[in-house]
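S.K.: compute the structure for the input listed below.
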Amino acid sequence: MLTVIVETADAGDRLPALLAALTSAAVEGLVREVLIAGGGPPELLAVLREETGAELAQDLAAALKAARSDRLLVMPAKIRLKSGWLEALARHLRGGGGDAILVGEGGFFGGQTYGVLLGRAPAAALAHPDLKRLRGQLRRGAVRLA
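M.R.: Down below sits the predicted model:
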């Protein structure tokens, strides 16, 4: 089972939709816990915690330390998950669940958002973690999950 860490730095407005999508992953038994890193509007966060059971962390580094699972899926709140993402993730985890990149739907001007699936130890080894550095921690041959 995974700990999902959602970084809210620049897209707290998309957080409710992402948490709703993650609920199905929790029901499927893939997600153990969800941590929201980086804050957002306190009223919104209080409601989301109540409705989803997600926990709060001050920042990504604090979320990495608080994570209870050995496998982490770290993604930005602005990611738009593609249809079929849950099935692709489940299939990948059943097949051994190595490092992976979860690719979101294309953004403006062709920019894509992504999440990274990796072990807790490599993530915790970073002094100042962010998604770009976490992606750099992935082993060669990391799978792309669409």
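S.K.: from here on, just use CA atoms for contacts and neighbour counts.
M.R.: Noted.
S.K.: can you give me the strands in this protein?
M.R.: 2-7, 31-37, 55-57, 71-76, 100-106, 112-119, 143-145 (DSSP state E).
S.K.: of the ones you listed, flag the one that's most buried.
M.R.: Neighbour counts (mean count of other CA atoms under 10 Å) averaged over each of those peak at strand 2-7, with a mean of 26.
S.K.: mind listing what the residue located most distally from the centre of the chain touches?
M.R.: In the chain, the residue that sits farthest from the middle, by CA atoms, centre = their mean, is Phe109; the gap is 23.1 Å. Phe109 sits next to no residue when contact means CA atoms under 8 Å, 6 or more residues apart in numbering.
S.K.: re the thing from before, wait, which of the strands of the chain is closest to Leu134?
M.R.: Nearest to Leu134, of all these, is strand 112-119, at 7.1 Å by CA to CA.
S.K.: return the distance of the closest one from the chain's centre.
M.R.: From the chain centre to the centre of strand 112-119 is a distance of 7 Å (CA atoms, centre = their mean, to the nearest Å).
S.K.: got a list of contacts for the longest helix along the chain?
M.R.: Counting residues, the longest helix in the chain under DSSP state H turns out to be helix 15-27. Here helix 15-27 makes contact (CA under 8 Å, 6+ apart) with Thr8, Val31, Arg32, Glu33, Leu48, Thr52, Ala77, Lys78, Ile79, Arg80, Leu81, Leu86.
S.K.: one more, so I can put them side by side:
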Amino acid sequence: MLSVIIPTLNAEASLPRVLTALIPAAVHGLVREVIIADGGSTDATAEIVEAAGAKLVRAPKGRGSQMAVGARAAKSNWLMFLHADTVLEQGWDVEVEKLFEHVAAGRFRSPEIAAAFRFTLDDFSGAARFLERVVALRCALLKLPYGDQGLIVNKRLYDRLGGFRALPLMEDVDLVRRIGRRRMVLLRARAVTSSERYLNDGFVARMARNALCISLYYLRVPPRVIARIYA
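M.R.: The predicted model follows:
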């Protein structure tokens, strides 16, 4: 079974759609619990969580810190980390169940694996389609999904690697790198993420900033410095 962990900060606008996409999987038993790790919301996030029957935990602000707190509260042997503006497309649960069947049948070298969904933006522009192709190529060549693609990880593997670190940025890349390419499975189901940041900043500017930040990360620039550039 699966524990879903969602870090939030004033997510009232997007959270209902994210939670709605999890309902079918909860009804037939794939999702055991949904944990909302909140970093200090002042909007209606807490009310939405209560109405949905999810579990709310408080955590220091920052996705890395929030997801680490959520993971510690999880009771399942599989964790799924999902951003509060990323909606899983219909049928995602069928593919995840198939993944678990393959794990149970011993079709992987070890049950300690991780998986991510296919990146998609909720925008109809050519720029959005171009970015999706770039991300698909990065994942195909490097097996390096980012947090907005969702991340499913075996709990034992997560704990053994030390889980999410309290980084101001690049917490997803940090964990995926420790997981390693051989343990990463790329799923076909789509994770549809909000394009608001790209529309506000401009696709070219946001893509260039993201590329700069990841380059600085690999050059071992401290994440706190990268976070100031990203912001």
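S.K.: okay, angle between the longest helix of the first structure and strand 2-7 too, please.
M.R.: Going by axes from the mean of the first three to the mean of the last three CA atoms, to 10 degrees, helix 15-27 of the first structure is angled at 180 degrees with respect to strand 2-7.
S.K.: equivalent range in the second structure for helix 15-27 of the first structure?
M.R.: Taken onto the second structure by TM-score structural alignment, helix 15-27 of the first structure occupies residues 15-27 there.
S.K.: distance to Gly39 of the first structure added to the contacts of helix 15-27 of the first structure, as a markdown table?
M.R.: Formatted as a markdown table, the contacts of helix 15-27 of the first structure follow (distance: CA to CA, whole Å):
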| residue | distance to Gly39 of the first structure |
| --- | --- |
| Thr8 | 6 |
| Val31 | 21 |
| Arg32 | 21 |
| Glu33 | 17 |
| Leu48 | 12 |
| Thr52 | 16 |
| Ala77 | 11 |
| Lys78 | 14 |
| Ile79 | 16 |
| Arg80 | 19 |
| Leu81 | 21 |
| Leu86 | 26 |
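S.K.: ok, and the most crowded of those residues?
M.R.: Ala77 (25 neighbours; other CA atoms under 10 Å).
S.K.: out of the contacts of helix 15-27 of the first structure, the closest to Leu126 of the first structure would be?
M.R.: Using CA to CA, these come closest to Leu126 of the first structure at Thr8, 19.2 Å.
S.K.: surely the closest one touches Pro41?
M.R.: No - shown here, Thr8 of the first structure and Pro41 do not form a contact pair, counting by CA atoms under 8 Å, at 10.4 Å.
S.K.: quick check: chain neighbours aside, which residue is closest to the aligned partner of Leu82 of the second structure in the first structure?
M.R.: Under the alignment (TM-score structural alignment), Leu82 of the second structure pairs with Met75 in the first structure. Of all residues beyond its chain neighbours, the one nearest Met75 of the first structure is Gly115 (4.0 Å), with distances taken as CA to CA, 6 or more residues apart in numbering.
S.K.: ok, the one you found touching Lys78?
M.R.: No - using CA under 8 Å, Gly115 of the first structure is not in contact with Lys78, being 10.4 Å away.
S.K.: which stretches of the second structure form helices?
M.R.: All helices of the second structure, identified by DSSP H, fall at 15-20, 23-27, 45-52, 63-73, 92-104, 126-142, 155-161, 171-179, 196-201, 203-218, 223-230.
S.K.: can you lay out the ones you listed as TSV showing distance to Thr120 of the second structure?
M.R.: Formatted as TSV, these follow (distance: least, CA to CA, whole Å):
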stretch	distance to Thr120 of the second structure
helix 15-20	14
helix 23-27	21
helix 45-52	24
helix 63-73	21
helix 92-104	14
helix 126-142	6
helix 155-161	25
helix 171-179	17
helix 196-201	13
helix 203-218	14
helix 223-230	21
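S.K.: for Arg118 of the second structure, which of those helices is the nearest?
M.R.: Between Arg118 of the second structure and those, the shortest gap by CA to CA is with helix 126-142, which sits at 7.4 Å.
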